[in-house]
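Participant: the sequence and its predicted three-dimensional model are supplied below.
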Amino acid sequence: MLIGEVARRSGVSSRMLRHYDSLGLVRPTGRTVGNYREYSADDIRRIFHVESLRSLGLSLREIGRALEDPAFAPAALVSDLIQRTEDRLHREQELLDRLRTVDASAPSGWEDVLRIIELLHSLDSPNAARRQQAALTPDSVPTDLLAKAILTESDPNVAGALRWALARADNAVAGIAPGLQSNDVAVRRRAVQALAELPDATAVLETALTDEDPTVRKHVALALGNRGVTAAIPALVRMIVEGVNDVEAAEILGTLAADPAVITALTAALATTDSPARIRLTQALAELPPPVAEEALRQLADDPDRVVAMIAASLMKR
């Protein structure tokens, strides 16, 4: 079969077939009387092998090695191709995100585009001071750009500056909320800390009260408790039991004491926990108004645990 016919049937251009010939990758078996290239069935089969390997991203040099070396093991090369492809996809995703960020900023001219690109470079800088400066820039930083930076920022000073900027941005809650669904616990923790500083994030924060991570639950409970959300009461009591920010949790429960759920939860916990936790729970009763805590303290004054009984008796004399 002559080169023109091979090109038509295989979809590989005549120019590429000549290139394969010059590289020794696919050399036609025969020549016609007029010295035209003539391909056999085996030659055509090899062309399709070459094209199949090219479709995987192999270079022509790698393809030649794979076809000529009987001992060639494809596993290592395929693993390398996977890594290269993942790297390329990562770069392409970064480019796509960057383009979307520029588009979302609705640039009115190239100066706006260049400003956003500069912000992107600054927020991605390995220098923490430069990232912090970018967060505090007098220019408006797009909300989605701030949200992305907050969810990945590990430096506490930079994170604080980013949260400050986000609190002044539009649609801040919508930008951060997806971070609560991340499989990465560090991302969820950053999201909760940012949302805790947004006054309109109460409903979103409530969805994280049952997060499997205790640090996330702690930030959520404290934030919601400070906002007067009674749904946080069980989590706040649990913090006292576990000795996690127990003083702060007790103070917040004091502000929620008008809700009967506070004394009910504290009393229930006192009946089921060990001595150190019961001591913390008894001390927490000091934050409640005397009329609310009176009955619980009266019973605890006769508690078998002498420390608990002494604390309760002392609180009753307030």
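Facilitator: Okay, I see it.
Participant: alpha carbons only for contacts and neighbour counts from here, please
Facilitator: Will do.
Participant: so residue 242 sits against residue 277, correct?
Facilitator: Yes - contact criterion Cα atoms under 8 Å: residue 242 and residue 277 qualify, at 6.9 Å.
Participant: distance from the chain centre to stretch 156-165, please.
Facilitator: Between the centre of stretch 156-165 and the centre of its chain there are 17 Å (Cα atoms, centre = their mean, to the nearest Å).
Participant: what's the answer for stretch 107-122, then?
Facilitator: In terms of Cα atoms, centre = their mean, the centre of stretch 107-122 is found 25 Å from the chain centre.
Participant: mind listing residues that contact it?
Facilitator: 98, 101-102, 105, 130-131, 134, 141, 145 (Cα atoms under 8 Å, 6 or more residues apart in numbering).
Participant: try it again at 7 Å.
Facilitator: Applying Cα atoms under 7 Å, 6 or more residues apart in numbering, the contact partners of stretch 107-122 are 102, 130-131, 134.
Participant: same question for stretch 136-143.
Facilitator: 105, 161, 165-166, 169-170, 172, 175.
Participant: check which residues of that stretch are buried.
Facilitator: Neighbour-count burial for stretch 136-143 flags 136, 141-143 (criterion: 16 or more other Cα atoms under 10 Å).
Participant: now those residues as JSON lines including distance to residue 116 and secondary structure?
Facilitator: Rendered in JSON lines, the data for these read as follows (distance: Cα to Cα, whole Å; DSSP: H, G, I helix; E, B strand; the rest coil):
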{"residue": "136", "distance to residue 116": "14", "secondary structure": "coil"}
{"residue": "141", "distance to residue 116": "8", "secondary structure": "coil"}
{"residue": "142", "distance to residue 116": "8", "secondary structure": "coil"}
{"residue": "143", "distance to residue 116": "12", "secondary structure": "helix"}
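Participant: distance of residue 265 relative to residue 186?
Facilitator: The spacing between residue 265 and residue 186, counted by Cα to Cα, to the nearest Å, is 30 Å.
Participant: after the helix or strand containing residue 62, which helix or strand is next?
Facilitator: With secondary structure defined by DSSP states H and E, residue 62 is part of helix 60-68. Following the chain from helix 60-68 toward its C-terminal end, the next helix or strand by DSSP H and E is helix 74-104.
Participant: and that following helix, how far out from the chain middle?
Facilitator: Between the mean C-alpha point of helix 74-104 and the mean C-alpha point of its chain there is a distance of 18 Å (Cα atoms, centre = their mean).
Participant: got the angle for that helix vs helix 60-68?
Facilitator: Angle, helix 74-104 to helix 60-68, by axes from the mean of the first three to the mean of the last three Cα atoms, to 10 degrees: 150 degrees.
Participant: what comes up buried for helix 74-104?
Facilitator: In terms of neighbour count (16+ other Cα under 10 Å), helix 74-104 has its buried residues at 98, 101-102.
Participant: below is structure B, check it against A:
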Amino acid sequence: MTMLNDDTNLARALRGLERGSASVRLKAALAVGTAPDRRCVDTLVERCAVEPDFHVREMLTWALTRHSPSTTVPRLVDELRSERAQARSQALHTLSKIGDRRAWPAITRALLTDADDEAARSAWRAAVVLVPEGEEPELARVLATQLGRGERQMRLSLSRALIALGEVIMPILRASMAHPDPRVRQHAHATERLLRDPEAGFDFAIEEAKRTLVLGTTGQEE
């Protein structure tokens, strides 16, 4: 593999990130990550915002994790203010992989409730990685405002994020079980079921939550 040991090879690799072929872009990102150079960080971050191929985006993230957090984290935090949803989502994803808690103050409520589903999911994953000890209950309260949002994958992502915070979520889930929106109640019940029994599976937990709510409603009517 060609190492980026001179300006010519560096420039060639960076140009490769913009080629039409995804395989060429993938190889270019691999080359940049194999021989980290802080001069590449801006280009890598900018490419994350527009790269259409999932595998290339993952390689770009890997390449960024190969660089010093003192260089990458401030640049990624800046990207969280982008108007482009993919830019926010990929920056959050990369921050979760780097795991540097200096980024925590940038994980705002606005990001955790982002209107874009992928950006919101990335924010949830980053938040549970970066949250400082003692701030888990407040994070759980914000995440709970998203219960019932979206379809299966969206709800599963939120359940996983909440469960990663541990037992601190229980009082918040119990409060959500009394929410007027049945989707919120169902999601809260399913998340509580998965916390108690991780082997149950999300679909089973959802079905059980539905039965619980129906039986509970029937019992109240009687």
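Facilitator: Nice, thanks for sending it over. Treat the numbers as computed from the prediction; the structure is a model and nothing was measured.
Participant: superposed, what's their TM-score?
Facilitator: The TM-score (TM-score structural alignment, normalised by the length of structure 2) is 0.69; 186 aligned residues with a Cα RMSD of 3.0 Å.
Participant: picking up where we left off before, as JSON lines, the buried residues of stretch 136-143 of structure 1 with distance to residue 248 of structure 1 would be great.
Facilitator: Listed next are those as JSON lines, based on distance: Cα to Cα, whole Å:
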{"residue": "136", "distance to residue 248 of structure 1": "30"}
{"residue": "141", "distance to residue 248 of structure 1": "34"}
{"residue": "142", "distance to residue 248 of structure 1": "35"}
{"residue": "143", "distance to residue 248 of structure 1": "32"}
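Participant: what's the closest of those to residue 18 of structure 1?
Facilitator: Proximity of those to residue 18 of structure 1 was ranked by Cα to Cα; the top entry is residue 142 with 52.6 Å.
Participant: can you tell me the SS state at the residue sitting nearest the centre point of structure 2?
Facilitator: With distances taken as Cα atoms, centre = their mean, the residue of structure 2 nearest its centroid is residue 122 (1.8 Å). When the structure is split into helix, strand and coil by DSSP: H, G, I helix; E, B strand; the rest coil, residue 122 of structure 2 lands in helix.
Participant: what lines up with it in structure 1?
Facilitator: For residue 122 of structure 2, the aligned position in structure 1 is residue 219, judged by TM-score structural alignment.
Participant: mind jotting down where the helices sit in structure 2?
Facilitator: 7-16, 22-34, 41-48, 54-65, 69-79, 85-98, 109-112, 117-130, 136-144, 152-164, 170-176, 182-196, 202-221 (DSSP state H).
Participant: and for the fourth one, what's in contact with it?
Facilitator: With Cα under 7 Å, 6+ apart as the contact definition, helix 54-65 of structure 2 has outside contacts at 22, 25-26, 29-30, 32-33, 41, 44, 48, 51, 72, 94, 98.
Participant: nearest to residue 221 of structure 2 among those residues?
Facilitator: Distance from residue 221 of structure 2 was checked for each of the contacts of helix 54-65 of structure 2 by Cα to Cα. The minimum falls on residue 94, at 49.7 Å.
Participant: okay, now the closest one: neighbour count?
Facilitator: Burial of residue 94 of structure 2 is recorded as 26 neighbouring residues (other Cα atoms under 10 Å).
Participant: what of residue 283 of structure 1?
Facilitator: Applying other Cα under 10 Å, we find 19 other residues in the vicinity of residue 283 of structure 1.
Participant: how about it, what does it touch?
Facilitator: residue 311.
Participant: rewinding a little: surely the residue nearest to the centre of structure 2 is in contact with residue 88?
Facilitator: No - the pair residue 122 of structure 2 and residue 88 does not pass the contact test of Cα atoms under 7 Å, sitting 8.5 Å apart.
Participant: with adjacent residues omitted, what lies nearest to the aligned partner of residue 23 of structure 2 in structure 1?
Facilitator: Residue 23 of structure 2 maps onto residue 129 in structure 1 when the alignment is built from TM-score structural alignment. Across the structure, with Cα to Cα, 6 or more residues apart in numbering as the measure, the residue nearest residue 129 of structure 1 apart from its sequence neighbours is residue 158 (7.6 Å).
Participant: how many residues are close by the one you found?
Facilitator: For residue 158 of structure 1, the number of neighbouring residues by other Cα under 10 Å comes to 23.
Participant: ok, the counterpart of it in structure 2 to residue 188 of structure 2 distance?
Facilitator: Taking TM-score structural alignment for the superposition, residue 158 of structure 1 sits opposite residue 56 in structure 2. Plainly put, residue 56 of structure 2 is 35 Å away from residue 188 of structure 2 if you go by Cα to Cα.
Participant: check residue 114 of structure 2 too.
Facilitator: 20 Å.
Participant: do the same with residue 194 of structure 2
Facilitator: On the measure of Cα to Cα, residue 194 of structure 2 and residue 188 of structure 2 end up 10 Å apart.
Participant: ditto for residue 91 of structure 2
Facilitator: Applying Cα to Cα, one obtains 29 Å for the distance of residue 91 of structure 2 from residue 188 of structure 2.
Participant: one more: residue 53 of structure 2?
Facilitator: Counting by Cα to Cα, the separation of residue 53 of structure 2 from residue 188 of structure 2 is 34 Å.
Participant: then residue 210 of structure 2?
Facilitator: If you measure residue 210 of structure 2 against residue 188 of structure 2 using Cα to Cα, the figure is 11 Å.
Participant: between these two, who's got more neighbours?
Facilitator: In this comparison of residue 210 of structure 2 against residue 188, neighbours counted by other Cα under 10 Å, the higher total goes to residue 188 at 28 against 19.
Participant: trace that one over to structure 1, please.
Facilitator: Taking TM-score structural alignment for the superposition, residue 188 of structure 2 sits opposite residue 281 in structure 1.
Participant: I'd guessed its match sits against residue 238; true?
Facilitator: No - here residue 281 of structure 1 does not reach residue 238: they are 9.8 Å apart, not a contact under Cα under 7 Å.
Participant: neighbour-wise, which of residue 242 and residue 277 of structure 1 wins?
Facilitator: Each of residue 242 of structure 1 and residue 277 has its neighbours counted (other Cα under 10 Å); residue 277 has more, 20 against 14.
Participant: ok, for that one, nearest residue in space, not its chain neighbours?
Facilitator: Skipping the residues right next to it in sequence, residue 277 of structure 1 comes nearest to residue 241 by Cα to Cα, 6+ apart, at 4.8 Å.
Participant: okay, the one you found and residue 135 of structure 1: tell me how far apart.
Facilitator: Residue 241 of structure 1 sits at a distance of 39 Å from residue 135 of structure 1 (criterion: Cα to Cα).
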